[in-house]
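Trainee: fold the following and give me the result.
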Amino acid sequence: MTTIRRRPLVVAFALLAAIAVAIPTFGVGRASAVDSQVYIVHGIPGVPVDVYAGGTAEANRILTDFQPGATAGPLPIPEGPLPVVVVATGDDPTVPANQVIDQTLDVPGGADLSVVANVQGGTPNLQAFANDLSEVAEGSSRVTVRHTADAPAVQVLVNGEVAIPDLAPGAQASAVLPAGTYDIAVQLTDGTPLPALSPGSVEIPAAKNVIVYAVGSASNVDFPLGLVQQVLDVPVTPAPAPAPAPAPAPSHAAPVAAVPSVTG
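Mentor: Below you'll find the model as predicted:
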């Protein structure tokens, strides 16, 4: 788990406490009643939190002192409705005034999901994404960019060339690239650079889905822009075995003329 500490932001909790944050129903089929694997991504600069799932008893606390900029999981979550309560670290979750989030999550069966706490329209909220864990070619990785920041559409440059031309807030885009080192930069679509979202030289390992979240706000200094990274393993399609070399054609012996023996 990678943690990026940011300065405390009490106003974020005031906003969250004043609203009911909606967690969308994930668009995944319910064919089988099996657990989903759920990752939590804390993309709101602010105060560390405790997260309770299925109730507010101590046994239901699934995350403790969860820091902004951190990721957690996968957490096995059963299919069906799941009450979720989030409070500032150490607060009593049974006190309604302490409940930053008090929401029921509708969990599908057999999915692999990431839920990110982010800022949209100046208000903290939660957004869910289904993770693409399909195969990639041997020696390659999938790179996914998720625009969860409170900012206009952006373009993503790879080695100086525009790779993603117009990524809207709340959207994601991905590409499969050979493993290696790449220079990554993010701009507004008019070319204005966004240094806080431009990691520069990035090493992409093989057989991964490297997910990068743009978080924070371009207009509110209380929610500084930044990046949160999540790395998931993906299966690899082995390179095809080289075709065997054709067997050499049989050579034919040249005819040999009979040599008469000479006696005398």
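Trainee: from here on, just use CA atoms for contacts and neighbour counts.
Mentor: Will do.
Trainee: name the helices or strands packed onto the helix or strand where residue 113 lies?
Mentor: Under the criterion of DSSP states H and E, residue 113 resides in strand 112-120. Contact partners of strand 112-120 among helices and strands, from 3 or more C-alpha pairs under 8 Å, 6 or more residues apart in numbering; DSSP states H and E: strand 36-42, strand 123-130.
Trainee: let's see this one next to it:
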Amino acid sequence: MVDVYVDNTKVIDDFEPGTLTKTFRIPAGSYTLAITAADAPDASAPVIGPVDLVVASGMNYTAVAHLSEAGVPTAALFTNDTSAPGAGQGRLTVRHVAAAPAVDVLANGAPAITGLTNPNESVLVLPVGTISAAVAAAGTTAALIGPADVVIAKRTNTIVYAWGSLADGTLALAVQTVATK
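Mentor: Next up is the predicted model:
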């Protein structure tokens, strides 16, 4: 577990890896993010950061504490696409935040995203429905994660995170949904 500080104020206590937390509304501006060991007395000895983040007005973001490809703790700020995906469609965003090399994302057994590297994302607009998704090493079809059913819903950006560590055998998925217009 870890604690999360924004501008030296604890905003999340005892956060567990692989979980998602409540939404925060903050004004546009610059912020400093620091992640400490659980129950640290303050943000002076972070395990990640401090990281300076700039937040624009009217945007939707997700801050992610994760491992780099090499397994080093780090953080990234992703912008969530809230634009309308189109009639009868939803958006699928896949984010690679795992200590692992490039991956391919398989949808219903076929490569849908190829060569995705940490800390990047790939976005697809898909028909509403459920797909069977898996993550495989780039160029292969042997699942490292999954398969798992992923619901593509209208007016929704379904965001799937591949996180954890390949070397430690802790690869997993976390799913977030963000409303679109």
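Trainee: quick check, central residue of the second structure?
Mentor: With distances taken as C-alpha atoms, centre = their mean, residue 161 lies nearest the centre of the second structure, 4.2 Å away.
Trainee: check the alignment and tell me where it lands in the first structure.
Mentor: Matched to the first structure by TM-score structural alignment, residue 161 of the second structure sits across from residue 213.
Trainee: contacting residues around the aligned partner of residue 190 of the first structure in the second structure?
Mentor: Aligned against the second structure by TM-score structural alignment, residue 190 of the first structure finds its counterpart in residue 139. Residues counted as contacts of residue 139 of the second structure (C-alpha atoms under 8 Å, 6 or more residues apart in numbering) are 103, 104, 114, 115.
Trainee: neighbour count for the residues you listed - can I get that in JSON lines?
Mentor: Shown next, in JSON lines, are the contacts of residue 139 of the second structure (neighbours: other C-alpha atoms under 10 Å):
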{"residue": "103", "neighbour count": "23"}
{"residue": "104", "neighbour count": "22"}
{"residue": "114", "neighbour count": "18"}
{"residue": "115", "neighbour count": "15"}
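Trainee: quick revisit: I'd like to know which elements the strand or helix carrying the residue nearest to the centre of the second structure is packed against.
Mentor: Under DSSP H and E, the secondary-structure element containing residue 161 of the second structure is strand 156-165. Applying 3+ C-alpha pairs under 8 Å, 6+ apart, one finds that strand 156-165 of the second structure makes contact with strand 61-67, strand 89-99, strand 143-152, strand 172-179.
Trainee: in strands, which of the contacts of residue 139 of the second structure appear?
Mentor: The strands, defined by DSSP state E, take in 103, 104, 114, 115 from the contacts of residue 139 of the second structure.
Trainee: how about the contacts of residue 139 of the second structure, which pair is most distant?
Mentor: 103 and 114 (6.5 Å; C-alpha to C-alpha).
Trainee: any common contacting residues for those two?
Mentor: Between them, residue 103 of the second structure and residue 114 share the contacting residues 138, 139, judged by C-alpha under 8 Å, 6+ apart.
Trainee: quick one, which of the helices and strands packed on strand 156-165 of the second structure is packed in tightest?
Mentor: Highest mean neighbour count of these: strand 89-99, a mean of 24 (counted as mean count of other C-alpha atoms under 10 Å).
Trainee: which residue numbers in the first structure does that strand align to?
Mentor: Counting by TM-score structural alignment, strand 89-99 of the second structure corresponds to 140-150 in the first structure.
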